[in-house]
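> below are the sequence and a predicted model for it; my questions follow.
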Amino acid sequence: MARIPAPVAAVRSAVSRGLADLPAGALVLVACSGGADSLALAAAAHFVLGRRGAAGRVGLVTVDHGLQEGSERRARSVAAWARDAGFDPVRVSAVTVAGLPGGPEAAARTARYQALEAAASDLGAAAVLLGHTRDDQAETVLLALARGAGPRGLSGMPRRRGVFRRPLLDVSRGDTRKACAALGLAPWEDPHNTDPAYARARVRGAALPALVAELGPAVVGNLARTAALVAADNAALDELAAEAHERARSAGGLSAAALAGLPAAIRGRVLHRWARELGAPGGALAYRHVSALDALVTDWHGQGPVFLPAGIAVARRGSDLVRVVAAHIK
């Protein structure tokens, strides 16, 4: 029996672990751009689920963002490869990025995830696999550090969220490329990955290599490990915050006295949860908003209301934090 190349085995093992809990017959979709990471992921998922016979079903979705010349042709090519390889169903999802909030990267990401969620819903998929690797996780941590994102940002990309799964977060980008080469697959090279106009491309092309050069190759794995450790801490703190949130509820909103007795790490999470509950969108809710809410508790001296995204206003009324109608504020 021919020996399986180590990179191929690494990707397959990661996918097998990532799908181990799915029931027999569950449909799994692979999000595939045609790049090395998602192409190696797709090949591994097809192999792993194929070994389960009728109990393993695997399809593929490729998203055409329409941002590059020839993107439609590229998407059709990925879909044709998938059909020839035996993926079923195969879907090409064309999206419109213009008009979505955030910069080009954020807008494309929003459109892509919306398309993938829609495909999963339409097709009844139990999971959508994403090809993010250990290197992607390290880049995410560096970007979070640069932006002052705090623990939530430093926890990086979750292994699972909703229908999405990232089974390759312990696999290097180098191994996905080697796996493609070993399997005779020709990945597409996305020019955006090397375009210095994008922050992630600058981290990938310059910042992270500089750290590796100065601190050694282990820095990539160490950054990814940091994300996993912080994510575990966040999960525990979020659970405590959920309990504290319920205890702090009052007839009008939240009890300032109950909030004041909480550790700062828990209180901030409670205030963040409450702001989201009031309708503040998570993507627009920033550190300064939560800090201003916190000041109504810890530095109360009669100051005016705090204005949150989506036109939400919060004020202190007696011993409570309450939502107020902005138009009635004098």
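It's in.

> contacts and neighbour counts: CA atoms only from here.
Fine.

> which parts of this structure are helices?
With helices called from DSSP state H, the chain shows them at 6-19, 36-50, 71-85, 104-123, 134-147, 150-154, 173-183, 199-202, 208-215, 218-248, 256-260, 264-278, 287-298.

> pick the most buried one from these.
helix 36-50 (a mean of 24; mean count of other Cα atoms under 10 Å).

> let's bring in a second one:
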Amino acid sequence: MNSAAVAEITGAVADFAERYLVSTEVCVALSGGADSLALTAAAIRSGLGVRALIVDHGLQPGSAEVAERTALAATGLGAHPRVLRVEVGRSGGPEAAARAARYQALDGARDGLPVLIGHTLDDQAETVLLGLARGSGARSIAGMRPWTAPLGRPLLTIRRAATRAACADLGLSPHDDPHNADPRFTRVRLRAEVLPLLEDVLQGGVAQALARTAEQLRDDLDVVEHVTDQHSASIAGASVACADLATLAPAIRSRLLRRWLLQQGATEPTETVVRAVGALVTGWRGQGPVAVGGAHDHRLEIARRDARLVVERRVR
């Protein structure tokens, strides 16, 4: 069947493939939900050879059976399924741990092929709202990119309702993960409560507006990153001259400082840490060193010495 929803999603995948892919063979991260099922069907309909990678997190009773049913559905669509069983750790909370295990499994099984993921426009809107609420910076508010090799998201212009409609039109029975309706998860409450309320108060179009804002912001950030690249020589060494950074725009300076801190072995410097190091450059009042992480046997500190930023290692 070639319904409006099926045609819309197939067209989105075909456009994505023409723009980003050099191979006609891809992997699809197939959860069994409507989004990834519709993506799998559309990828095959658009002429791609599909390997369906089905991750069984083992977090719910019957997960193995769900994975096997999903594999059968993938075979019925014309894909080549493979079930990946993973062990989920605890670092960063259940959502983050499951995501880390999933992406590690996908990367290990993709055999050099790109992996397509079924994130939709609704997922993008939720991501932007989460970034806004957490104050985690422009990169977070800019949301997900359609293509960050080897991961592709062809459905970022497609509403979640369209993927469900496509599955219904194709006679597919998506699996509804109970976690996707569990209000203990922040994203679920955004989906079920916050976005519908915003749509009501602002009279519709909120999800599309959030996704459009993210796209515009990504374009702006690309320019900022390009300018930052042009100043990368100023952070090439083990120490940095404060004068080389002081005259730069704050957005450029903070990005250069973050890159330099990572080069020196800092542990994922937060915005607070980067700002504190930046204050050594532009707000110098004789303050002491800034701790920026380190290894188990030492910690790293950034100090200002003779108008330069230097790295000092303190034995724990």
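Everything's here; your move. Predicted, not measured: the structure shown is a model, and the values here were computed from it.

> ok so, going back, now the helices of structure 1 as CSV including distance to His192 of structure 1?
Listed next are those as CSV, based on distance: least, Cα to Cα, whole Å:
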stretch, distance to His192 of structure 1
helix 6-19, 24
helix 36-50, 14
helix 71-85, 12
helix 104-123, 10
helix 134-147, 14
helix 150-154, 23
helix 173-183, 16
helix 199-202, 7
helix 208-215, 17
helix 218-248, 21
helix 256-260, 45
helix 264-278, 33
helix 287-298, 30
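
> so what does Gly112 of structure 2 match up with in structure 1?
Aligned counterpart of Gly112 of structure 2 in structure 1: Gly124 (TM-score structural alignment).

> so that match sits against Leu29, correct?
No: using Cα atoms under 8 Å, Gly124 of structure 1 is not in contact with Leu29; the gap is 9.8 Å.

> who has more neighbours, those two?
The neighbour count for Gly124 of structure 1 versus Leu29, taken as other Cα atoms under 10 Å, is higher for Leu29 (31 against 13).

> which ones are touching the aligned residue in structure 2 for that one?
Under the alignment (TM-score structural alignment), Leu29 of structure 1 maps onto Cys27 of structure 2. Shown in contact with Cys27 of structure 2 (Cα atoms under 8 Å, 6 or more residues apart in numbering): 50-53, 110, 113-116.

> can you check Phe16 of structure 2 too?
Per Cα under 8 Å, 6+ apart, neighbours of Phe16 of structure 2: Pro154.

> give me the nearest residue to the counterpart of Leu41 of structure 1 in structure 2, chain neighbours excluded.
Mapped onto structure 2 by TM-score structural alignment, Leu41 of structure 1 lines up with Leu39. Excluding the flanking residues, the one nearest Leu39 of structure 2 by Cα to Cα, 6 or more residues apart in numbering is Gly118, at 6.1 Å.

> before we move on, the earlier item: the match of Gly112 of structure 2 and Ala118 of structure 1: what is the separation?
10 Å (Cα to Cα, to the nearest Å).

> with Phe47 of structure 1 instead?
Phe47 of structure 1 is 25 Å from Ala118 of structure 1, by Cα to Cα.

> quick one: neighbours of Pro146 of structure 2, just the number.
19.

> which residues does the nearest residue to it once chain neighbours are set aside contact?
Closest residue to Pro146 of structure 2 in three dimensions, ignoring its sequence neighbours and counting by Cα to Cα, 6+ apart: Arg153, at 4.7 Å. Contact analysis of Arg153 of structure 2 by Cα under 8 Å, 6+ apart lists 116-120, 145-147.

> please indicate which of those are buried?
In the contacts of Arg153 of structure 2, burial by neighbour count holds for 116-120, 146-147, counting by 16 or more other Cα atoms under 10 Å.

> out of those residues, who's nearest Val201 of structure 2?
Thr120 (22.7 Å; Cα to Cα).

> that closest one is in contact with Ala34, isn't it?
No: using Cα under 8 Å, Thr120 of structure 2 makes no contact with Ala34, being 10.7 Å away.
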